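Visitor: From the sequence below, what's the structure:
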Amino acid sequence: MKRILIADGNIPADRAVFTRFNGCAPSGMFDQLLRTGWSNIETEILYPTDADAAASLPLEAYDGILITGSNSNIYKREPGTLRQIEFAREAFRSGTPMFGVCWGLQLATVALGGDVEPSRSENCRCEAPFGEAITLVQDDTGCIHPMHKDRAKVFDAFAFHSDQVSRLPPNSTITASNRNFIQAAEIRSEKSVFWGVQYHPELSGAGMAGFLRGSINELYQAGRYHSLEEIEAAAAAMESFAHAVPIAEAHSRHFEKIDPARFEFRPLELINWVEKLVIGADNDR
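Guide: Okay, here's the model as predicted:
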């Protein structure tokens, strides 16, 4: 069996909000995906923001470490955030393959000396519910990164963030971006390799609906939507957004900036990380 440690990036109050609107915290979503997707994977959930958090095993004993998204802002350097930064540094020293989504990418960036700031994009202070026209970066040979295997060259994905990676640490490679943000990267330390994305490949339409409803006041105050009713309408539209399900005319305005035909409902980056670096890494460590 392979063992994956899931590090939830949220403080207890935010975990409670996610549980109310999504049925579980982000760590629970990944736990379900991993347990249903692979019969040979065991999971453990850790809350490194909590003062008393401790993994049951040394970090080098796990086959993978996964860092979820979070409602926190890393540049505020709150006590729980500082604990998470130190956890990420320990993870990089462990030699265990790492994967992160949204906050996970931001945390890995800061842990190794990069920078994260509030969004500076004039076009997009808050990227939600979609990351639009994300484009894969080809290397000198024309190949894309293995994290993005089976992705279209340009695609749309669920997204939910108001902060951005503004400077990656040394030994990093941007693997995807759009006109506003770095959208994916590989970060290497002396021992560990980290794959991370700013968007949310793990989410379903219902999951994004929960994200919107859980942050309804924050989204309105940030000016992302003009009214609370508009946010609820967007959440209702997301709830019915699924593979091979036609978009209702009443919901079509919420999808005008994306191409549903290039939307991928499988968590491809998670799948590729598990298959390549967790299951496929038997002799590499």
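Visitor: use CA for all of it now, contacts and neighbours both
Guide: Noted.
Visitor: List of residues touching the helix ranked longest in the chain?
Guide: Assignment by DSSP state H gives helix 79-94 as the longest helix of the chain. The contact list for helix 79-94 (CA atoms under 8 Å, 6 or more residues apart in numbering) reads 9, 11, 48-51, 59-60, 65, 72, 74, 98, 107-108, 110-112, 189-193.
Visitor: gap between that helix and the chain center?
Guide: 17 Å (CA atoms, centre = their mean, to the nearest Å).
Visitor: one more to line up against the first:
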Amino acid sequence: MFNRRISSDSANASSSVTKGQDELGPCILPLRRSPLDKMLRRVAACSLTRRLHVSKPKLLHTSASDEEIRYLVIDGYVKPGRDVLEAGGATTAGQLYADMLVKATERSVGRSAQYDLIYPADPGFVAPDLSKYHGVGWSGSSLAVHECEDPSVVQMMDLARQSFAHGVPQFGSCFGLQLAVATAGGVVQKNKHGKELGVARKIRLNGAGRAHPMYEGKPPVFDAFSSHKDEVRVIQPGGLMLASNTFTTVQSAAIRYLKGEFWGLQYHPEYDLHEMARLLYCRREMNTTLGFFTDVEKSDSFVDLLEELAVDPTREDLAWQIGYDKDVLDEDLRTCEVKNFVKHLVMPYYMRCREQPGDKEEKSVQDISCQQEVA
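Guide: Take a look at the predicted model:
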């Protein structure tokens, strides 16, 4: 597994032994030796053999206790949008994503994780050093990817392109998927059916999805929390559509571009009942105008119902009224795709990046290979 090295002392010892034998020649008879002398010589020979053959590891893997997995988490909202969420009692999108990735890492590979949360939609954003991270998470956003002249969208697309070029694994929901597709040359447009809100029903894996590692342990048909009005229309060559439903053509995709890979979902595994309730509350007037509720009071009643079920998920009567099943109520099932992302993309990348070379000259070479290889 490791490259083997022979120390200079061992090499010299080997050289002197060979030289002595050559000088004696085959005509010199061996001297008689006592049993004790023979034993001492055997011990010395074993010691020399070990010195000659025991390898000095050239590359070492750092354990999780020495170096945690680190994520770069992107909050796709502009500050006014984040303020609206916080005012309505919702967790900001980036924080939701960070919490999900940390928990998924623990549950998937038993490792602890850290993260840096950034806001590239804000003015004056400067991209961080991507070599510090083993995975990138992209949250949703109230922005539209197809509004490609929006400075916030431009800044985030630049960051997505840098991440692809660097080769760090990426995972994203909703806006995150759409941004990755557009960055790689695909097309995002408004959904002709309007807004898919609350729960996306009967998402179905296609053949590629059923075979893809992102969906290990996931049922072939499932529901998922959703809130979007745009959708992916065209995936560029090298991208793979994995799931769809009757409302949205592309519910998930795997995107390979430049040196990187992005696993993306149109739905939201980071939401739970409480967070979906708060999101609906924050957009109660908009959703009423769109016809999801006859009035704001009805919207508030539905939010209260979600909150009640969030407090006690065993309430089958409430789950029946809303029509929610374990697809969205069971956290392990709901976040299956995220755990698989950690297992199949982040962890292999992490292990490569943690290989520490034996000297400074090799470090730059190892850093480059870490950036270029993609699981």
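Visitor: Now the helix or strand that the longest helix of structure 1 is followed by on structure 2. Mean distance?
Guide: As assigned by DSSP states H and E, the chain's next helix or strand after helix 79-94 of structure 1 is strand 98-101. Once fitted to structure 2, strand 98-101 of structure 1 is off its aligned match by 0.4 Å on average (mean CA distance after the TM-score superposition for structure 1).
Visitor: Look up the closest residue to the aligned partner of Thr294 of structure 2 in structure 1, ignoring the ones flanking it.
Guide: When structure 1 is aligned by TM-score structural alignment, Thr294 of structure 2 is paired with His226. Nearest non-adjacent residue to His226 of structure 1, counting by CA to CA, 6 or more residues apart in numbering: Tyr220, 6.5 Å away.
Visitor: The one you found: neighbour count?
Guide: 16 (other CA atoms under 10 Å).
Visitor: Correct me if wrong: it contacts Glu232.
Guide: No: Tyr220 of structure 1 lies out of contact with Glu232 (CA atoms under 8 Å); the separation is 10.9 Å.
Visitor: hey, where'd the strands end up in the stretch 51-200 of structure 1?
Guide: 64-67, 98-101, 115-118, 130-136, 154-158, 163-167, 172-177, 182-188, 193-197 (DSSP state E, counting those that start in this stretch).
Visitor: Over in structure 2, find the residue span the first one aligns onto.
Guide: This points to strand 64-67 of structure 1. Here strand 64-67 of structure 1 aligns to structure 2 at residues 135-138, judged by TM-score structural alignment.
Visitor: how big is the offset of that stretch relative to structure 1?
Guide: Superposed on structure 1, stretch 135-138 of structure 2 shows a mean distance of 0.6 Å to its aligned residues (mean CA distance after the TM-score superposition for structure 1).
Visitor: quick one: contacts for the aligned residue in structure 2 for Val101 of structure 1?
Guide: The alignment partner of Val101 of structure 1 in structure 2, by TM-score structural alignment, is Ser173. By CA under 8 Å, 6+ apart, the residues touching Ser173 of structure 2 are 138-140, 264-269.
Visitor: Residue range in structure 1 corresponding to stretch 221-230 of structure 2, please.
Guide: Using TM-score structural alignment, stretch 221-230 of structure 2 pairs with 154-163 in structure 1.
Visitor: quick revisit: filter the contacts of helix 79-94 of structure 1 to the buried ones?
Guide: 9, 11, 48-50, 59-60, 65, 72, 74, 98, 107-108, 110-112, 189, 192-193 (16 or more other CA atoms under 10 Å).
Visitor: element containing the counterpart of Tyr271 of structure 2 in structure 1?
Guide: Using TM-score structural alignment, the equivalent of Tyr271 of structure 2 in structure 1 is Leu203. Secondary structure from DSSP H and E places Leu203 of structure 1 outside every helix and strand.
Visitor: Report the secondary structure state of Ser39 of structure 1.
Guide: Under DSSP: H, G, I helix; E, B strand; the rest coil, Ser39 of structure 1 falls in the coil class.
Visitor: Check the one 3 residues further on too.
Guide: The three-state label given to Glu42 of structure 1 by three-state DSSP is strand.
Visitor: so it sits right up against Asp31, yeah?
Guide: No: using CA under 8 Å, Glu42 of structure 1 makes no contact with Asp31, being 9.0 Å away.
Visitor: So between those two, which is more surrounded?
Guide: More crowded of Glu42 of structure 1 and Asp31, by other CA under 10 Å: Asp31, with 20 against 16.
Visitor: Next one: the residue nearest to that one when sequence neighbours are not counted relative to Gly23 of structure 1, how far apart?
Guide: Closest residue in space to Asp31 of structure 1, ignoring its immediate chain neighbours: Thr43 at 6.6 Å, by CA to CA, 6+ apart. Thr43 of structure 1 is 18 Å from Gly23 of structure 1, where distance means CA to CA, to the nearest Å.
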